[in-house]
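Q: okay, structure incoming, though there's no sequence with it:
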């Protein structure tokens, strides 16, 4: 009978497409991963993986075994903890990905309390603003803002992140404080333009259409175009133009007075925020605990 450890190693190798990356994510030597999969193949009497110098791919038998084995391991984990949810400490590695600004401003300041509650848990936190590949990069859970982008993933909606309009006091002193959309034109306001790709079409100034659930955009001029959330907020702080940003990222600047909220009745559309996993059966106690905690952390910023 194949061991559960060898099955876990096989699943990680299959999903990451690499013995080296799988071994690194599991904290074991590459040789151990290779040996475990080879012994698993010998025990089953079939070849599970096609191996080349550059890649590892599932065979037909490997795909069938992978699908069943993943569900079996999830059931085993549930059986182990079904009577000890509150008594058994969380152990092992948890690999997650977070948007950079949320990680910096909101999650990391709150993380010591989570670590204190689960001291035996090993957290690997990636912070990037690109859409990572959960399966190939070995993530247990990711926090995603905006569209999920892959219908095969399992998403749990947390709500929507509140957005605000803001500018620096120095900028408002030069241009005046807008009270209406028309003021944005009459006072010749400028905005900091943001897009994920430099040179792309600016998004424009977003505002709600009164009396409906729809939003529209107003084209405003701007001399600065950035492709980073951090740079976008820094440009607003420097007085280079108006910005529309998530409350979680600039709350401290609003509280300190470094930024001032404007047009509070015309805030842009809140951004959808979701916790995403690759498979529904991957919701281990570690993942469930982290998902519940991060939802609590983000609740004050959700519309």
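A: Structure received. Predicted model, so just to flag it, every value in this text is computed and none were measured.
Q: from here on, contacts and neighbour counts on C-alpha atoms
A: Fine.
Q: quick one: the helices in the stretch 201-303 of the chain?
A: Per DSSP state H, counting those that start in this stretch, the stretch 201-303 of the chain carries helices over the ranges 229-237, 247-256, 285-298.
Q: quick one: residue 95 and residue 134 touch, right?
A: No. Counting by Cα atoms under 8 Å, residue 95 does not reach residue 134; the two are 9.8 Å apart.
Q: which neighbours do the two share?
A: The contact sets of residue 95 and residue 134 overlap at 140, 141 (Cα atoms under 8 Å, 6 or more residues apart in numbering).
Q: strands of the stretch 151-300 of the chain, start to end?
A: 154-161, 163-167, 193-194, 205-208, 215-218, 225-226, 243-246, 260-262, 271-277 (DSSP state E, counting those that start in this stretch).
Q: pick the most buried one from the helices of the stretch 201-303 of the chain.
A: Of all the helices of the stretch 201-303 of the chain, helix 229-237 has the most neighbours on average by mean count of other Cα atoms under 10 Å, namely a mean of 19.
Q: mind checking how far that helix is from the chain centre?
A: Computed by Cα atoms, centre = their mean, to the nearest Å, the chain-centroid distance of helix 229-237 equals 20 Å.
Q: one more: stretch 54-66?
A: 28 Å.
Q: give me the contact list for it.
A: With contact meaning Cα under 8 Å, 6+ apart, stretch 54-66 is reached by 11, 13, 14, 17, 18, 19, 46, 47, 48, 49, 50, 51.
Q: this is the comparison structure:
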């Protein structure tokens, strides 16, 4: 396959037209059109639907763009790095991270990484939704218990679990009465199955507060309004100093944080450096390590 033609195709696909691509890439419009036509002929595929005023990727064109754009970028970066003799990662690194990790640890992680790799321009976006890494231009996505995705590979770097906690002054759970609960959203189950030092217990919950942030839930529980399910890493310090009581562990509530990236052979130096930095921050990936990293 002609890599120059493939690069020209991706330039046109990225900018949505031959004219815009020609201006952005400093390439003649006629040359781009010819290269794309040659690529379509070589592949025996139509990559663009050409209207009178619009240019739109076909399904095959979109698939080719998604699978080759990042790879070509990495090839260019690898060649430039080798040519310059540079060893340090450099360039833009875009990461999507979940809300709770961003609120508690990502600021410190980002600062440490920036100090170690000053030539990398790190950008972190906070969101819990599923993102399209290729379409939205992310290099790395951090997610909690992600669904399997054949287009992505990843590394598990942190583990956590949910526990039920409440203020020391709050009445302990009993099987014969519902417990006022602080929940995240309204989709939480009405019962919590927990394991205690005395065995298994099912707690009936009467939600009295529904909050959109886990940090808000923790703060409300600290104020003594009800019991809540929270990650042990977020409340281990409160449990240790008696601010909160640990009622038990939620059954089957193992939490794993994954760092995900597109499945391809070449992994950019920036992504590799960030993955190594996460490993150094959490060498064993335990809840205690995360709690210590977060601090009070």
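A: Received, thanks. Being a predicted model, the structure only gives us computed values, none of them experimental.
Q: got a TM-score for the pair?
A: Put the two chains on top of each other and the TM-score (TM-score structural alignment, normalised by the length of structure 2) is 0.71; 273 aligned residues with a Cα RMSD of 4.2 Å.
Q: about what we covered before: distance to residue 206 of structure 1 for the helices of the stretch 201-303 of structure 1 - can I get that in CSV?
A: Below are the helices of the stretch 201-303 of structure 1 laid out as CSV (distance: least, Cα to Cα, whole Å):
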stretch, distance to residue 206 of structure 1
helix 229-237, 16
helix 247-256, 15
helix 285-298, 23
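Q: which helix is the longest one in structure 1?
A: Counting by DSSP state H, the longest helix found in structure 1 is helix 60-81.
Q: what about residue 47 of structure 1, distance to residue 263 of structure 1?
A: In this view, residue 47 of structure 1 and residue 263 of structure 1 are 64 Å apart by Cα to Cα, to the nearest Å.
Q: make that residue 110 of structure 1, sorry
A: Distance from residue 110 of structure 1 to residue 263 of structure 1, counting by Cα to Cα: 30 Å.
Q: next: residue 230 of structure 1.
A: On the measure of Cα to Cα, residue 230 of structure 1 and residue 263 of structure 1 end up 22 Å apart.
Q: and what of residue 18 of structure 1?
A: Taken as Cα to Cα, the span from residue 18 of structure 1 to residue 263 of structure 1 is 51 Å.
Q: try residue 249 of structure 1
A: The gap separating residue 249 of structure 1 from residue 263 of structure 1 is 18 Å, by Cα to Cα.
Q: of the strands of the stretch 151-300 of structure 1, which is nearest residue 178 of structure 1?
A: Of all those, strand 260-262 sits nearest to residue 178 of structure 1, with 7.0 Å by Cα to Cα.
Q: got a list of contacts for that closest one?
A: With contacts defined as Cα under 8 Å, 6+ apart, strand 260-262 of structure 1 is touched by 164, 165, 166, 167, 168, 169, 177, 178, 179, 254.
Q: for stretch 182-196 of structure 1, same thing?
A: Contacts of stretch 182-196 of structure 1 (Cα under 8 Å, 6+ apart): 175-176, 178, 201-205, 220-228, 232, 235-236, 240-243.
Q: who's more crowded, residue 18 and residue 263 of structure 1?
A: The neighbour count for residue 18 of structure 1 versus residue 263, taken as other Cα atoms under 10 Å, is higher for residue 18 (19 against 15).
Q: report the central residue of structure 2.
A: Nearest to the geometric centre of structure 2 sits residue 142, at 2.3 Å (Cα atoms, centre = their mean).
Q: nearest to residue 124 of structure 1, out of the helices of the stretch 201-303 of structure 1?
A: Closest among the helices of the stretch 201-303 of structure 1, using Cα to Cα: helix 285-298, at 12.1 Å.
Q: between strand 271-277 and that closest one, find me the angle.
A: 170 degrees (axes from the mean of the first three to the mean of the last three Cα atoms, to 10 degrees).
Q: give me the neighbour count for residue 170 of structure 2.
A: By the criterion of other Cα under 10 Å, residue 170 of structure 2 has 17 neighbours.
Q: so it makes contact with residue 226?
A: Yes. Counting by Cα under 8 Å, residue 170 of structure 2 does reach residue 226; the two are 7.1 Å apart.
Q: give me the common contacts of these two.
A: What both residue 170 of structure 2 and residue 226 touch, as defined by Cα under 8 Å, 6+ apart, is an empty set.
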